[in-house]
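Everything below, folded, please.
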Amino acid sequence: MDWPSITFGAFLATAAIFVLITLALFPVVRRPFLLWLSARTAMIGLMAVMFMAPSAPIGLSGAEAKLIGGVANTLSIAVAGPFLASYIERKYLLEGTRRLLRSVFPIGLVLAGIIPLVPHVPILTNVPETGLLALIAIIVFGLGKAIALGSRAATFQAVAWSGGVIVGLYLLVHELVTGVELNFWTSAVLAALVLEFIVTSMGVVDGFMDFRRQRDAALAEVEAATLAIATDPLTGLANRRGLLRHYEESERGRPHGLALIDCDHFKRINDRYGHDVGDEVLVAIGRGLKGENVFAARLGGEEFVVLLYGADWQSLAEKARRRVTTAVIEHVSHLATTVTASAGIAQLRDGETLASALKRADRALYAAKDAGRDRSLAMTPFDAAPLGVGGPPHLRAVG
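Okay, here's the model as predicted:
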């Protein structure tokens, strides 16, 4: 096998692989430019077979091969318009330019249909070439408009097509000046087309990477917004929405119990020291309630909820309640008043909703306040053994 045949075979293999890759990507990313790109590559391959193959296609005369090659060349330019229209990044508002680029396709179809008529209608002789020049001018205009706005896709495509433009102009000028056709024009054109495949592939990959970066940024923004909606802005703990979300979706599984913790006499702090100091106290409480095997949230005002994980959940609840006092002492050192908290604790039953458990914890919390505050009372299961010290029915003291 001679070198031209090897070169041409490698080119066709490259074109075929390029078409298969673009078609395989389309179901994944659903971007229309991939279909237009595969169609353009297929037309380029057909044109190459008709015009540049080392031997004439079997079963076709020279005139027939030239006719088919001319139609394929026209169609390759026709699909370049909608390809570019759908390839340029969507963030650039070029609707007028995109419509103009999309119009290249129907015009190209008309020109392709005129080519077989040229031998029979002499008046049409220059119509295909003139039309192609107009289509190329539209494509160049679209490229320039997008590049001026900073389009990376258009920049890559301009580089991809530059090889073909340079080779075409050189061959045209050489033939016009010398009247002799270059003997290596086939290799030059094939090299330019391979360059187009390579650079276009790079542009597509770059576009996908940019799309992925934009998608990741959008997902991060959504996640941040979701987190903001579910977070108490003062303490940084989860709010009621975040608490419910954690309760229903947490990978840690269901908690064993929960504690409803309320700062004792918080109104007195606001009245005596002002709401700014009151906010400092709430922030300190939020810090103090955080700990291992617990999930803390602020329901509103001075009321907090702690979900408790582990067999020692009652001990965790009491420790969290006591940390309220130590946290305020540590973080609000200028406060002369000792801050205490009361807690109502409830064990979670199988299948119980958060609202149901909170109601039971709320009953225990009111009982703890009625019993003198600064203590924890736990709701016992309804089939539990006897009452605890100092509590109403189904309540027992903790700690």
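
CA atoms for contacts and neighbours, from now on please.
Fine.

Mind checking what secondary structure the residue nearest the centre of the chain has?
Geometric centre of the chain, nearest residue: Arg215, 1.8 Å, by C-alpha atoms, centre = their mean. Three-state call for Arg215 (DSSP: H, G, I helix; E, B strand; the rest coil): helix.

Likewise for Ala336?
Three-state assignment for Ala336 (three-state DSSP): coil.

How about Ala343?
Of the three states, Ala343 takes strand according to three-state DSSP.

Check the gap between the nearest residue to Val71 once chain neighbours are set aside and Phe105 for me.
Ranked by C-alpha to C-alpha, 6 or more residues apart in numbering and with sequence neighbours excluded, the top spatial neighbour of Val71 is Ala112, at 5.1 Å. To Phe105, Ala112 is 10 Å away according to C-alpha to C-alpha, to the nearest Å.

shared neighbours of the two, which are they?
Residues within reach of Ala112 and of Phe105 at once, by C-alpha atoms under 8 Å, 6 or more residues apart in numbering, are Leu75.

OK, contacts around Lys127?
Careful, residue 127 is Val and not Lys. Applying C-alpha under 8 Å, 6+ apart, we find Val127 in contact with Leu111, Ile114.

One more sequence to fold, the one below, so I can look at both together:
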Amino acid sequence: MLVIALFVSAEARAQTAIRASCHADGGIAPEQLVSAAQLAAIPWTCGSLDYGSGATRGWLHFLPEDLRAADGATHFVTSISRFDRITLITLAGERVLQRRSYAMDDIRLFVNGANFAIPLPDAGDATSVLVAVERAGSSAMMAEGAVQRATGDKGTLGWSPHMLILLAMLIGLLFAPLIYNYAFYLVLRERFILWHMAMVLGMNAYLLVSSGIIHRFANLGIGALAFLNHMTFLCMVAAGAAFCANFIEPHAISRRMRDLLVGTGVATLIFGTWASLPIEATRDLGNKLYLVGFLPIIALFLAVMWQAARRRSRAVWFQIYGWAPIIALGLERIVRSFGLYAVPHWGDQLIYLTLAFEIVLAALGVVDRFEVLRRDRDKAEARIDSLASLVDRDALTGMFNRRALEARYPDLRADGYTALAVIDLDHFKRVNDQYGHAMGDRVLQETAAALSSDPDTISFRLGGEEFLMLMRGPDIVERAERMRRAISIRIVNEIDGIDAPITASLGLVDTTPGVATTLRRVYAHADRLLYEAKNSGRNRMLSERIQLFDAPVRRRKSERRAGERRAAGVGG
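Modelled structure (predicted):
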């Protein structure tokens, strides 16, 4: 994209376009000029780039050497802006050969770039050409005015056709950020992504109008084109302000500064729209009023970036590097709007390089910010999962608790955990009474460790000395008995100071796989077996395999009777 923008600047005006050697601000009216002797009544300035305001009347004088350099110029070409009237006068020595005047509505030839062209009077004997512009809307009309020769067709006038192709490619490439921004927004619904899309759309619209590509699709007049040129740039700047306010991290800009930036962007849009309207009261100010309206938003951009940089914002540096060339070029254009100097044709096309650079930086910033926000979101989700895990875990043993059991039982049963065992430590109260609660806690922890040794078993602590196991796989009864015995062995091996062995009783129920049932129903069977084991002398396991059936579907009485008649051989 940047390479294309560099070519755009280099190819801005490849055709020979010759500017006037002399210009004037003010002087007699063009209809009063009847001979070359009257040129002395016009305050000419030659060899200077100070074009003045040209607000009332501006003159351009193409001398014989200018016409020779233009090599048979056929058209006068200048930038699109409002005006009252343009008069072209050809001179042959002291004599006026031809005079033609054009109002805005008479202009029909729009050429490459934000330019229009007027055919020069056909006068082979002409030694010089005068151009008078009444109430030019911009000093650029005088500074950019040039004579140029059309070669082949009118498509060679204005900017180079190669440059126009490059600009069209640049517009096409600018649609890429829209595509990936849309993809980003589907994943991370952040407002700054939408504002970046709006900014890119505004930039595309500005390129479409200012490059002259719009002439290929729409037949608009000078007034409409000048207004669109201003409005598309205004929309881009307003969207850029909102993007900046939402893009930079919340801690890096105060809420007041953020609101002020967005509000100033809207105010710039409103003021610029008003300044672009053909209002008679502001006509003499021309384009200067529109350009000066950008000063507040430029100042606020700088203030926001300064504040964010001081607060160690990461995102703001993408904005600083992206907007700095645009701001510098904008300030230069504001100064130049007063007609103090002119720049080569490629100087105005630098805006495309700066816009492409800003889009590249902003796109990189969006990707970077997306990654930062995604990492922050993943960390937040991990913290939530961790907190949820803490809620589902027993603080003493680290095992899942009753809450986790109730929440996960349907899924675990569907995964094959069809056996349920309830374990209770025998005479655990004596442990607390004889050795203290600290020792009792150690016993519970070692019990949990013994019950967690089987890979196809998930263990839960229900409360106190009562535990529950969900089991799957082969040899469930043998594995459950092995873990029950392991409790006593582990406690003896791991805990010093306990004289008598600590045993456990266990009730195990193995149920039919693939049949829906409830935790309460299966637990009731296992709990009954546990207490039968307790009543049978403790330190033992009782198990049972129960056959579960899906609940029968109740049929309506009429359907049941029909079935009975069919069974009895009676037609129904």
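
TM value for the aligned chains?
TM-score for the superposed pair, counting by TM-score structural alignment, normalised by the length of structure 1: 0.85. Supporting figures: 383 aligned residues with a C-alpha RMSD of 3.0 Å.

hmm, back to that, contacting residues around the aligned residue in structure 2 for the residue nearest to the centre of structure 1?
Aligned by TM-score structural alignment, Arg215 of structure 1 pairs with Arg377 of structure 2. Counting by C-alpha under 8 Å, 6+ apart, Arg377 of structure 2 touches no other residue.

next one: Ala80 of structure 1
Trp36, Leu37, Arg40, Val104, Phe105, Ile139 are the contacts of Ala80 of structure 1 under C-alpha under 8 Å, 6+ apart.

which among those residues gets closest to Thr7 of structure 1?
Nearest to Thr7 of structure 1 among those: Arg40, at 20.6 Å, using C-alpha to C-alpha.

where do the strands sit along the stretch 151-300 of structure 1?
Here the stretch 151-300 of structure 1 has its strands, by DSSP state E, counting those that start in this stretch, at 257-263, 294-300.

so which of the ones you listed comes closest to Leu190 of structure 1?
For Leu190 of structure 1, the closest of the strands of the stretch 151-300 of structure 1 is strand 294-300, at 65.8 Å, according to C-alpha to C-alpha.

can you tell me what part of structure 2 that closest one aligns to?
By TM-score structural alignment, strand 294-300 of structure 1 lines up with residues 457-463 in structure 2.

now that stretch, how far from the chain's geometric center?
How far stretch 457-463 of structure 2 lies from its chain's middle: 48 Å, per C-alpha atoms, centre = their mean, to the nearest Å.

what does stretch 1-15 of structure 1 give?
Distance, stretch centre to chain centre, for stretch 1-15 of structure 1: 40 Å (C-alpha atoms, centre = their mean).

Pull out the buried positions in it.
The neighbour-count check on stretch 1-15 of structure 1 (16 or more other C-alpha atoms under 10 Å) flags Thr7, Phe8, Phe11, Leu12, Thr14, Ala15 as buried.

What lines up with the second one in structure 2?
Using TM-score structural alignment as the criterion, Phe8 of structure 1 maps onto Leu167 of structure 2.

Report the mean deviation for the host helix or strand of that match after fitting onto structure 1.
Per DSSP states H and E: Leu167 of structure 2 is located in helix 161-173. After superposition onto structure 1, helix 161-173 of structure 2 lies on average 2.7 Å away from the residues it aligns with, using mean C-alpha distance after the TM-score superposition for structure 1.

Can you name the next helix or strand after that helix?
For helix 161-173 of structure 2, the following helix or strand on the C-terminal side (DSSP H and E) is helix 175-187.

hmm, who's touching that next one?
Contacting residues not belonging to helix 175-187 of structure 2 are listed as Ile193, Leu194, His196, Met197, Val200, Ala363, Phe370 [C-alpha under 8 Å, 6+ apart].

what's the most distant pair in those residues?
Farthest pair in the contacts of helix 175-187 of structure 2 (C-alpha to C-alpha) is Val200 and Phe370. Separation: 17.4 Å.

Neighbour count: these two, which is higher?
Between Val200 of structure 2 and Phe370, counting by other C-alpha atoms under 10 Å, Val200 is the more crowded of the two (25 against 19).

what residue of structure 1 matches up with that one?
Using TM-score structural alignment, Val200 of structure 2 pairs with Thr41 in structure 1.

between whichever strand or helix holds its match and helix 3-29, how big is the angle?
Secondary structure assignment for Thr41 of structure 1, by DSSP H and E: helix 33-52. For helix 33-52 of structure 1 against helix 3-29, the angle by axes from the mean of the first three to the mean of the last three C-alpha atoms, to 10 degrees is 170 degrees.

Just the buried positions in the following helix or strand past helix 33-52 of structure 1, please.
Per DSSP H and E, helix 33-52 of structure 1 leads on to helix 62-87 as the next helix or strand towards the C-terminus. By neighbour count on 16+ other C-alpha under 10 Å, the buried set for helix 62-87 of structure 1 is 65, 67-87.

do the same with stretch 347-361 of structure 1
Neighbour-count burial for stretch 347-361 of structure 1, counted by 16+ other C-alpha under 10 Å, picks out Gln347, Leu348, Ala357, Leu358, Arg360, Ala361.

Present those as TSV; the columns should include distance to Asp232 of structure 1.
Listed next are these as TSV, based on distance: C-alpha to C-alpha, whole Å:
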residue	distance to Asp232 of structure 1
Gln347	25
Leu348	24
Ala357	21
Leu358	19
Arg360	24
Ala361	21
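
Restricted to strands, list these.
Gln347 (DSSP state E).
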